[in-house]
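In: coords please:
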Amino acid sequence: MAKKSRTKARESTSAASAEQADGAVGPRQPCPCGSGKRYKACHGAAGGEVYVARPFEGLPGECDLIALRELVPAATAPLTIKGHEDRTVRLCTLLPGAVPAMSRDSGEVWLGLQVQHQFGDPSRDLAAVLEAALAAEPGVVGLTTPPGPGTRMQDLVTDETLDVTVHDGFDFWVSDLEESADLAEALEQANGAATPTSRLASVEAAYWTNVGTKEHLRWVMPEPEDALLDALARLHVRGDDVIVPEARLVGMFRAHGLLCPVWDLPVGTGAEVLEEPAAAFKKALDKALAELAQDGAELTSEERAARSGLMNRQVTIR
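Out: Have a look, this model is predicted:
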């Protein structure tokens, strides 16, 4: 009996390893949607919603979209929508009450990225809400049930780039409304929870933030995970992953199919001094990626150890 059990356990382990190597999610692993349930009881259940690992792939500013959805408190970006080129559509990190969308009295449509629902494919969910908001009377537009197969944001957005504006707070919520005491109080509360954040201009999708006791640089990167980990490991061994003196690459988030390395920065660093070092790091990273893409290129034992350390400091958000 014991021998058979050991054989079965080895077979199960091999199958699980094969699933992970293919990028699949094991049935007993946490569902990547962030629900807290096991995959087999959530998006892996029979008849469940299909989970899309990289939902924003192909959209302009994919890395910035992920940052705005998961990391940035207050930011907006205009969108041009096919068939509705005459409508003003504003993509927002967060709307009041975390509502999915708002049709404004001005005729504008505001689409929220940070919402409560998770139906497996954020691109499809956003498209369903957006289409409903474009057809709705002024007010809040929500999504209470899975929208089912249908249009995705990739089918609607015609922009070639994403023009992100990071705000100090949520004053944009009331930019087209008359001032009132209730609005002022709600706005003050929301602004108090927004950590200072800036987007670097020298590279794509890199955001400095000050959380009070620490400062961070969080940088969503588009490269495939395995290649990026190899390159970051090589730079770490060379000592080239230090953005500024005393900064430290402490780990990374995994969100919507991409990795987001995170650096701790000395308090008082600020965003401006990161511009040139970040651009230089990007050049070093691209060089390491090119080196490792060559036929026969392999990591050294020291680089493999560094890579394992990086993998152990990953946190999956979505």
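
In: rest of the way, CA atoms for contacts and neighbours
Out: Will do.

In: would you say residue 261 is within a strand?
Out: Yes. The assignment for residue 261, made by DSSP: H, G, I helix; E, B strand; the rest coil, places it in a strand.

In: contacting residues around it?
Out: With contact set as CA atoms under 8 Å, 6 or more residues apart in numbering, residue 261 has these partners: 218-221, 249-253.

In: which residues in the chain form strands?
Out: Per DSSP state E, the chain has strands spanning 75-79, 89-92, 101-103, 109-112, 139-141, 165-166, 197-199, 206-210, 215-219, 248-255, 258-265, 314-316. These are given in chain order.

In: Which one, of those strands, ends up nearest to residue 298?
Out: If you check each of the strands of the chain against residue 298 by CA to CA, strand 258-265 wins as the nearest, at 21.3 Å.

In: okay, the angle between the closest one and strand 206-210?
Out: Between the axes of strand 258-265 and strand 206-210, defined by axes from the mean of the first three to the mean of the last three CA atoms, to 10 degrees, the angle is 40 degrees.

In: tell me which residues of strand 258-265 are tucked away?
Out: Going by neighbour count (16 or more other CA atoms under 10 Å), the buried part of strand 258-265 is 258-265.

In: Columns distance to residue 136 on top of those residues, output as a markdown table?
Out: As requested, those are exported to a markdown table (distance: CA to CA, whole Å):
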| residue | distance to residue 136 |
| --- | --- |
| 258 | 34 |
| 259 | 36 |
| 260 | 36 |
| 261 | 40 |
| 262 | 40 |
| 263 | 43 |
| 264 | 44 |
| 265 | 45 |
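
In: Need the strands of the chain in JSON lines (columns: distance to residue 173).
Out: Listed next are the strands of the chain as JSON lines, based on distance: least, CA to CA, whole Å:
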{"stretch": "strand 75-79", "distance to residue 173": "11"}
{"stretch": "strand 89-92", "distance to residue 173": "10"}
{"stretch": "strand 101-103", "distance to residue 173": "11"}
{"stretch": "strand 109-112", "distance to residue 173": "10"}
{"stretch": "strand 139-141", "distance to residue 173": "13"}
{"stretch": "strand 165-166", "distance to residue 173": "13"}
{"stretch": "strand 197-199", "distance to residue 173": "18"}
{"stretch": "strand 206-210", "distance to residue 173": "21"}
{"stretch": "strand 215-219", "distance to residue 173": "25"}
{"stretch": "strand 248-255", "distance to residue 173": "27"}
{"stretch": "strand 258-265", "distance to residue 173": "28"}
{"stretch": "strand 314-316", "distance to residue 173": "30"}
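
In: Out of these, which is closest to residue 35?
Out: strand 314-316 (12.1 Å).

In: which strands and helices sit next to the closest one?
Out: Applying 3 or more CA pairs under 8 Å, 6 or more residues apart in numbering; DSSP states H and E, one finds that strand 314-316 contacts strand 248-255.

In: Could you also give me the structure for this next sequence, so I can compare it with the first?
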Amino acid sequence: MGKKSRTKGRSEASTPGEVGPRQPCPCGSGRQYKSCHGSKSGPPPVFSARPFAGLDGETDLIALREFVPSASAPLKLKSSDRTVTLCTLLPGAVPALVRDNGHIFLALQVQHGFGDPSRDLGAVLTAALDAEPGSVVGLTDDPGEGPKLQDLVHGGLDVSVHEGFDYWLTDLDDADGSMAALLEQADQAVSPTVRLDGVDAAYWTAMGEREFLRWVRPEDEDQLLDALARLHAAGEDHLVEGGKLIGMFRAHGVLVPVWDLPRGTGADALVAPVAAFAEKLTATLGDARPLETEERSVRSGLASRQVTIR
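Out: Prediction:
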């Protein structure tokens, strides 16, 4: 009786073709339907599937925004010689700080979100350029139409990964030691992270007893999945002995393949094999042949292990 009732309830709750509340929203935002166009309050006012497209250093910026705990990079403005430093995180997760000398610190990991993070960053940076020295700059409401970050800056990202948040003290007099105390607390949450030399946006990290490589890729998702499926089916996607490709994140319109690595691998041991794999991947991306049966099966498995971050 109970089983029959449950079946009846399901049939009455949905109709063929209807989107379930926990299914991906058809708009392509990557959110669940109940949190997007199925929300009682409606979808976010703005959505950009690939907000940082066209920006030099797009993949590194995504890495710094999503999973690198502590890093910074200088930004070059198109219309000003002001000193601006892009940061993963600032004290209190504030969007921007303007130092007493005018140096602007612009943060990627923030608490607000109005649908297009590049537009949000553009709004914060524009406000910081006009703010008084010593100001904290943020967003409390949708910024509306305005420049995206790629409209305001040029050049790539020269990323520096830090062991902690000591860069917060740049240009700051911490005479009373209050910032040092905050740093000590923040540093405890930092997982060891290294950006690999020779390739863009590949980051080794150790989390507890485990090690991983996360590699933000700029290619079209379907094209990259096809190439990874071909390499996996051929047994050519292993970077080191005992390591394996375990899945991928999807963030800001690109994929981030993730390799699980044997304990003790370290970042240095990955430099040569990752560079070699990059060459194989580039060659495979140019293969336009239809996938074979085994490759299609592998591709389906890889797609099922994707986790959408944003």
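
In: hang on, the earlier thing: what's the closest of the strands of the first structure to residue 291 of the first structure?
Out: Taking CA to CA as the criterion, strand 258-265 is the member of the strands of the first structure that comes nearest to residue 291 of the first structure, at 20.1 Å.

In: okay, the closest one sits on what stretch of the second structure?
Out: Aligned using TM-score structural alignment, strand 258-265 of the first structure spans residues 254-261 in the second structure.

In: mind listing what the nearest residue to residue 260 of the first structure once chain neighbours are set aside touches?
Out: Nearest-residue entry for residue 260 of the first structure: residue 220, 4.1 Å, with adjacent residues in sequence omitted and distances by CA to CA, 6 or more residues apart in numbering. Contacts here follow CA under 8 Å, 6+ apart; on that basis residue 220 of the first structure touches 63-64, 66-67, 205-206, 258-261.

In: could you redo the last one with a cut-off of 10 Å?
Out: Contacts were defined as CA atoms under 10 Å, 6 or more residues apart in numbering; by that measure residue 220 of the first structure touches 62-67, 71, 204-207, 252-255, 258-262.

In: Equivalent analysis for residue 194 of the first structure, please.
Out: 72-74, 167-170, 210-211.

In: nearest to residue 106 of the first structure, of the residues you listed?
Out: Using CA to CA, the shortest approach to residue 106 of the first structure within the contacts of residue 194 of the first structure belongs to residue 170, at 18.3 Å.

In: Quick check: the match of strand 258-265 of the first structure compared with the first structure, mean distance?
Out: On the superposed models, the aligned residues of the first structure are on average 0.3 Å from stretch 254-261 of the second structure, with distances taken as mean CA distance after the TM-score superposition for the first structure.

In: burial count for residue 179 of the first structure?
Out: As a burial measure, residue 179 of the first structure scores 10 neighbours (other CA atoms under 10 Å).

In: I meant to write residue 205 of the first structure there.
Out: Counted with other CA under 10 Å, the burial measure for residue 205 of the first structure works out to 23 neighbours.

In: now it, nearest residue through space, not along the chain?
Out: Counting by CA to CA, 6+ apart, residue 205 of the first structure lies nearest to residue 64, which is 4.9 Å off, once chain neighbours are set aside.

In: Buried ones among the contacts of residue 261 of the first structure?
Out: Here the buried ones among the contacts of residue 261 of the first structure, as counted with 16+ other CA under 10 Å, turn out to be 218-221, 249, 251-253.

In: ok, back up a step: and in the second structure, which of the contacts of residue 220 of the first structure remain?
Out: When the contacts of residue 220 of the first structure are mapped onto the second structure through the alignment and contacts are counted by both residues aligned by TM-score structural alignment, their matches' CA atoms under 10 Å, the preserved ones are 62-67, 204-207, 252-255, 258-262.

In: re earlier: mind putting the contacts of residue 261 of the first structure in CSV, distance to residue 128 of the first structure included?
Out: Listed next are the contacts of residue 261 of the first structure as CSV, based on distance: CA to CA, whole Å:
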residue, distance to residue 128 of the first structure
218, 30
219, 29
220, 26
221, 27
249, 38
250, 37
251, 34
252, 31
253, 27
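
In: and of the residues you listed, the nearest to residue 293 of the first structure?
Out: For residue 293 of the first structure, the nearest member of the contacts of residue 261 of the first structure is residue 221. The distance, counting by CA to CA, is 17.1 Å.

In: thinking that closest one is in contact with residue 64, fair?
Out: Yes. Using CA atoms under 10 Å, residue 221 of the first structure and residue 64 qualify as a contacting pair, with a distance of 9.3 Å.

In: who touches both of the two?
Out: The contact lists of residue 221 of the first structure and residue 64 share 204-206, where a contact means CA under 10 Å, 6+ apart.

In: Need the residues you listed in JSON lines (columns: distance to residue 185 of the first structure).
Out: Conversion of these to JSON lines gives the following (distance: CA to CA, whole Å):
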{"residue": "204", "distance to residue 185 of the first structure": "35"}
{"residue": "205", "distance to residue 185 of the first structure": "32"}
{"residue": "206", "distance to residue 185 of the first structure": "32"}
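
In: Let me see the ranges of the helices in the stretch 51-200 of the second structure.
Out: Secondary structure of the stretch 51-200 of the second structure (DSSP state H, counting those that start in this stretch): helices located at 58-66, 117-130, 149-152, 178-187.

In: how far out from the middle of the chain is the third one?
Out: To tie it back to what came earlier, the one meant is helix 149-152 of the second structure. From the chain centre to the centre of helix 149-152 of the second structure is a distance of 18 Å (CA atoms, centre = their mean, to the nearest Å).

In: Superposed on the first structure, what's the mean shift for that helix?
Out: With mean CA distance after the TM-score superposition for the first structure, helix 149-152 of the second structure departs from the first structure by a mean of 1.1 Å once superposed.

In: residue range for that helix in the first structure?
Out: Counting by TM-score structural alignment, helix 149-152 of the second structure falls onto residues 153-156 of the first structure.

In: buried stuff in the matching stretch?
Out: Applying a neighbour-count criterion of 16+ other CA under 10 Å, one finds 153-154, 156 buried in stretch 153-156 of the first structure.

In: hmm, who's touching that stretch?
Out: By CA under 10 Å, 6+ apart, the surrounding residues in contact with stretch 153-156 of the first structure are 55-60, 79-84, 122-128, 130-131.

In: at 8 Å what do you get?
Out: Where contact means CA under 8 Å, 6+ apart, the residues beyond stretch 153-156 of the first structure that reach it are 56, 58-59, 81-82, 123-124, 126-127.

In: thinking again about what came up before, and the contacts of residue 261 of the first structure, which is closest to residue 25 of the first structure?
Out: residue 253 (17.1 Å).
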